[in-house]
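*Asks:* this is the structure alone, sequence omitted:
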């Protein structure tokens, strides 16, 4: 059965961003963006002063993370110093050159990025020392005394997972999440085409790639943003038996081929590739709302890094 056109939770018109931000901010304040199994009990710990160091800000967030700080993590400084006095914060998915320039314009000297700054998961830069693009970006950060901290492992470990919390709020799917899993949703039955239209509208996606039949009825949805990899994709598909799995990105020779073979076998399974950046961007925006709820008086701006790929 198709969802009625006047169903407010599944509209395909342009996202009312102010409504989303308001609901996201309220939810962050209450730490209840998802169903109760994923709610954190951490209270507000606002600092009384108006001047903070990078370390103070990071330490406050880590107080909400089980077993933090981690011995092994990619969540390290990519530039700058823990002792830097923060003039403003920019949250984003990727600390791109464009995002850095925007931070400079905003007089913000602390960027919190969810993904790598220097083109590899570990941000290893030894192999880039003579590369002109790396040198330009590193020098731009140094010239303007900008500290970049990656918040990936900790954001995903937060209760609720900050990326999933932001993404579910952006999609208006809070009431469809199933207990025991923050990635499994049961929607009113609708077509794959309408599911795709919904996520494109809500996440401001120009185009998606997919495997499946647009007329297929979809109700059970598996939501795996970012790049969690084929092993997790396939394990979750086998466990949850979804009608459609929405992922950020996938190796074309792994998950994509698995879904193609599953369909040839006769399974009613579809796959939608949202794009890595856009699928996790709401998580970076969730972080901005968290910061605003804790550090009143400190300017926090979310800057969308956008999907770098264009479509012809």
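*Replies:* That came in fine, so what should we check first? All of these numbers come straight from a predicted model, not from anything done at the bench.
*Asks:* from now on I want contacts and neighbour counts done on CA atoms only, so please keep to that.
*Replies:* Will do.
*Asks:* what sits against the residue nearest in space to the middle of the chain?
*Replies:* Nearest to the geometric centre of the chain sits residue 280, at 2.1 Å (Cα atoms, centre = their mean). Taking Cα atoms under 8 Å, 6 or more residues apart in numbering, we find residue 280 in contact with 93, 163-164, 167, 225-226, 248.
*Asks:* for residue 177, state which of those is nearest.
*Replies:* Nearest to residue 177, judged by Cα to Cα, of the contacts of residue 280 is residue 164 at 10.7 Å.
*Asks:* can I assume that closest one is in contact with residue 283?
*Replies:* Yes. Taking Cα atoms under 8 Å as the definition, residue 164 is a contact partner of residue 283 at 6.7 Å.
*Asks:* ok, these two, which is more surrounded?
*Replies:* More neighbours surround residue 283 than the other of residue 164 and residue 283, with 28 against 24 (other Cα atoms under 10 Å).
*Asks:* now do the SS call for the more buried one.
*Replies:* Under the three-state scheme (DSSP: H, G, I helix; E, B strand; the rest coil), residue 283 adopts helix.
*Asks:* next, the contact list for it, please.
*Replies:* Residue 283 touches 162-167, counting by Cα under 8 Å, 6+ apart.
*Asks:* just give the nearest non-adjacent residue to it, would you?
*Replies:* Leaving aside its chain neighbours, residue 283 sits nearest to residue 163 (3.5 Å; criterion: Cα to Cα, 6 or more residues apart in numbering).
*Asks:* wait, that neighbour sits on residue 286?
*Replies:* Yes. If you go by Cα under 8 Å, residue 163 and residue 286 touch, sitting 7.2 Å apart.
*Asks:* what about versus this one:
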């Protein structure tokens, strides 16, 4: 995600759209955290219907007051609203590998969280003569596949749908409190043990980090995705966590701040998961929503794989 498009889960009021009402009670929060978004019979598309791409998009949009959001990137990147859906794939990135797997499954609707065409707004004029772009576009067109980006909308749920998927995958749902948002209080553990937990639960081979692996960590600030250096630094400054767990950073911003904080004597560590690892659980969240609200269509989650490898 682009840093200019705030897209970090668990937002508790900083740079987040104000129209979503805060959950009024912990009981209400617990109900939402326990499963996918609930709804009455009118919010479920029945199996007997010919379900279109537009119907499914509109149904999800109804979960967020005011959606579709102004200036949103949540638009169709391929296909059209009238396509009758034969199957759905949720994923972080609609890369060529994911598209080919969707074709093999007979799925013609891909719900992706991030851009399809290599820039935040999916602008394609600059790619008109690029053979990689043309190959991908022609593959989608040939198989009449619709690709919808669900980014701003899922992040505008309360709690954030991507963040909720992240919490569930880590088994940290019980630590979430609306009043503290993305600052969680965990049972004390070492930085090394915390890293091991993240690698195991998120299936990450390696992470980047700053800190003493023996440091005790209890106050954990979660900023999956690409919140940007100013956001990351501001929240560390005001919330005083033991450790920031984030998706990605600019090394000349957040990493240097943490190093200077440690030189000053602060107990502050940093764990960088990678963008895909930190936000892919949102696509798992979407599978739960689809199975509840669109039970008549087969939905499959496909992990896009990691774009980078470590030697």
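*Replies:* Nice, thanks for sending it over. Just so it is clear, the structure is predicted and the values come from calculations on it, not from any experiment.
*Asks:* circling back: what's the most distant pair in the contacts of residue 280 of structure 1?
*Replies:* Taking Cα to Cα, the two most distant members of the contacts of residue 280 of structure 1 are 93 and 164; they sit 13.9 Å apart.
*Asks:* and residue 122 of structure 1, how far from residue 150 of structure 1?
*Replies:* Using Cα to Cα, to the nearest Å, we find residue 122 of structure 1 at a distance of 10 Å from residue 150 of structure 1.
*Asks:* between these two, tell me which one has more neighbours.
*Replies:* Set residue 122 of structure 1 next to residue 150 and count neighbours by other Cα under 10 Å: residue 150 wins out with 26 against 14.
*Asks:* roughly how far apart are the more buried one and residue 156 of structure 1?
*Replies:* Per Cα to Cα, residue 150 of structure 1 is found 12 Å from residue 156 of structure 1.
*Asks:* which helix or strand contains residue 195 of structure 2?
*Replies:* Using DSSP states H and E, residue 195 of structure 2 falls within helix 191-202.
*Asks:* can you show me the strands along the stretch 51-200 of structure 1?
*Replies:* 77-79, 89-92, 110-113, 147-150, 184-191 (DSSP state E, counting those that start in this stretch).
*Asks:* other SSEs contacting the longest one?
*Replies:* So that's strand 184-191 of structure 1. Under the contact definition 3 or more Cα pairs under 8 Å, 6 or more residues apart in numbering; DSSP states H and E, strand 184-191 of structure 1 sits against strand 217-224.
*Asks:* helix or strand right after the strand it packs on?
*Replies:* Using DSSP H and E, the helix or strand that directly follows strand 217-224 of structure 1 along the chain is helix 230-240.
*Asks:* aligned partner of residue 119 of structure 2 in structure 1?
*Replies:* Under the alignment (TM-score structural alignment), residue 119 of structure 2 pairs with residue 120 in structure 1.
*Asks:* how near is that match to residue 96 of structure 1?
*Replies:* 14 Å.
*Asks:* over to residue 74 of structure 1?
*Replies:* Distance, residue 74 of structure 1 to residue 96 of structure 1, by Cα to Cα: 18 Å.
*Asks:* and residue 39 of structure 1, by the same measure?
*Replies:* Distance, residue 39 of structure 1 to residue 96 of structure 1, using Cα to Cα: 32 Å.
*Asks:* quick one: map residue 46 of structure 1 onto structure 2.
*Replies:* Under the alignment by TM-score structural alignment, residue 46 of structure 1 pairs with residue 44 in structure 2.
*Asks:* what number of residues lie near the nearest residue to that match once chain neighbours are set aside?
*Replies:* Nearest residue to residue 44 of structure 2, sequence neighbours excluded (Cα to Cα, 6+ apart): residue 293, at 4.4 Å. Neighbour count for residue 293 of structure 2, taken as other Cα under 10 Å: 24.
*Asks:* counterpart of residue 293 of structure 2 in structure 1?
*Replies:* By TM-score structural alignment, residue 293 of structure 2 lines up with residue 294.
*Asks:* kindly report the same for residue 128 of structure 2.
*Replies:* Per TM-score structural alignment, residue 128 of structure 2 is aligned with residue 129.
*Asks:* quick one, what contacts the aligned residue in structure 1 for residue 254 of structure 2?
*Replies:* Aligning on TM-score structural alignment places residue 254 of structure 2 opposite residue 255 in structure 1. Contact partners of residue 255 of structure 1, counting by Cα under 8 Å, 6+ apart, are 230, 233-234.
*Asks:* and residue 69 of structure 2, by the same measure?
*Replies:* 152-153.
*Asks:* quick check: the gap between it and residue 180 of structure 2.
*Replies:* Noted for residue 69 of structure 2: a distance of 26 Å to residue 180 of structure 2, by Cα to Cα.
*Asks:* go on, residue 77 of structure 2?
*Replies:* Residue 77 of structure 2 sits 36 Å away from residue 180 of structure 2, going by Cα to Cα.
*Asks:* likewise for residue 50 of structure 2?
*Replies:* Plainly put, residue 50 of structure 2 is 43 Å away from residue 180 of structure 2 if you go by Cα to Cα.
*Asks:* swap in residue 130 of structure 2?
*Replies:* On the measure of Cα to Cα, residue 130 of structure 2 and residue 180 of structure 2 end up 46 Å apart.
*Asks:* compare the two and say which one has the larger neighbour count.
*Replies:* More crowded of residue 130 of structure 2 and residue 180, by other Cα under 10 Å: residue 180, with 15 against 11.
*Asks:* show me what counts as buried in stretch 173-189 of structure 2.
*Replies:* By neighbour count, with 16 or more other Cα atoms under 10 Å as the criterion, the buried positions of stretch 173-189 of structure 2 are 173, 176-178, 181-185.
*Asks:* stretch 55-74 of structure 1 too?
*Replies:* Buried residues in stretch 55-74 of structure 1, counted by 16+ other Cα under 10 Å: 56-57, 60-62, 64-65, 74.
*Asks:* what about residue 43 of structure 1, how many neighbours?
*Replies:* 11.
*Asks:* what strand or helix carries it?
*Replies:* Using DSSP H and E, residue 43 of structure 1 falls outside every helix and strand.
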